[in-house]
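Trainee: Sequence first, predicted model second:
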Amino acid sequence: MSWLILILSGALEAVWAAALHRTFQASGRRWLAPALLFLVSVLASMAGLALAMQSIPTGTAYAVWVGIGVVLTSAYAIITKTERPTNARLLLLTGIAACVVGLKVVA
């Protein structure tokens, strides 16, 4: 169960990163919705990480949480055309994803 919570918390990290980006792109009152999404998702993400760390070693939990967040945030940026999907970027992101899976296998 802790691993599922950790994976969902990592996904929420990508949500709050994207919401933070949108918050600073918005003007007028249009920044309020992404700012609220940022606050809710960052709190839920941190709470999930803290909960998962009760049964998963700290270093492993943090590395998996960050790895999932990085890969999903980058995927979102590529899909929304904020970043270019270069071969090097895709290869390195695949490496991060492989390391996250590896940490699950050896933990």
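Mentor: Okay, I see it. Residues are numbered from 1 along each chain as shown.

Trainee: Going by C-alpha atoms from here, please, whenever you check contacts or count neighbours.
Mentor: Will do.

Trainee: So which elements touch the helix ranked longest in the chain?
Mentor: Selection of the longest helix in the chain by residue count, based on DSSP state H, yields helix 2-25. If contacts are counted by 3 or more Cα pairs under 8 Å, 6 or more residues apart in numbering; DSSP states H and E, helix 2-25 sits against helix 32-52, helix 58-79.

Trainee: try this one next to it:
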Amino acid sequence: MAWVILAVAGLLEIVWASAMKKSEGFTVLGPSVVTLVAMVASFGLLAVAMKSLPLGTAYSVWTGIGAVGAFAVGVVFMGEAATPMRLLAVALIVGGLVLMRIAGGH
């Protein structure tokens, strides 16, 4: 169950990072509120997952989900470049997440 909670926390990290971009430096109310609510929920779920997962594993997976997801949102919805080097970087992050999951022991 900790892995599911961690995955949801990671998805919420994508939400808050994307909303933060749309908030234009916290000058647009709606995305600013979404950022803060999703951030608190993401941190809270990360804390719950860390009760039973190792710190290094939980934090690495959480940030990895957020990084890969934010990259995907940027490319798909915000017109950011998907260059070969950026795609390789994302592939390396995903590979690291898979290794962390395998080595996590939980």
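Mentor: Structure's in. What do you need? Keep in mind that what you see is a predicted model, and the values were worked out from it rather than measured.

Trainee: one step back: Throw the helices and strands packed on helix 2-25 of the first structure into TSV and include distance to A97 of the first structure and mean neighbour count, thanks.
Mentor: Listed next are these as TSV, based on distance: least, Cα to Cα, whole Å; neighbours: other Cα atoms under 10 Å:
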stretch	distance to A97 of the first structure	mean neighbour count
helix 32-52	18	18
helix 58-79	7	19
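
Trainee: so which of those helices gets nearest L4 of the first structure?
Mentor: helix 32-52 (8.6 Å; Cα to Cα).

Trainee: Please work out which residues of the second structure line up with the closest one.
Mentor: Taking TM-score structural alignment as the measure, the second structure aligns residues 29-49 with helix 32-52 of the first structure.

Trainee: What mean distance separates the matching stretch from the matching residues in the first structure?
Mentor: With mean Cα distance after the TM-score superposition for the first structure, stretch 29-49 of the second structure departs from the first structure by a mean of 0.6 Å once superposed.

Trainee: Can you add distance to M1 of the first structure and give the helices and strands packed on helix 2-25 of the first structure back as JSON lines?
Mentor: JSON lines is the format used below for these (distance: least, Cα to Cα, whole Å):
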{"stretch": "helix 32-52", "distance to M1 of the first structure": "8"}
{"stretch": "helix 58-79", "distance to M1 of the first structure": "13"}
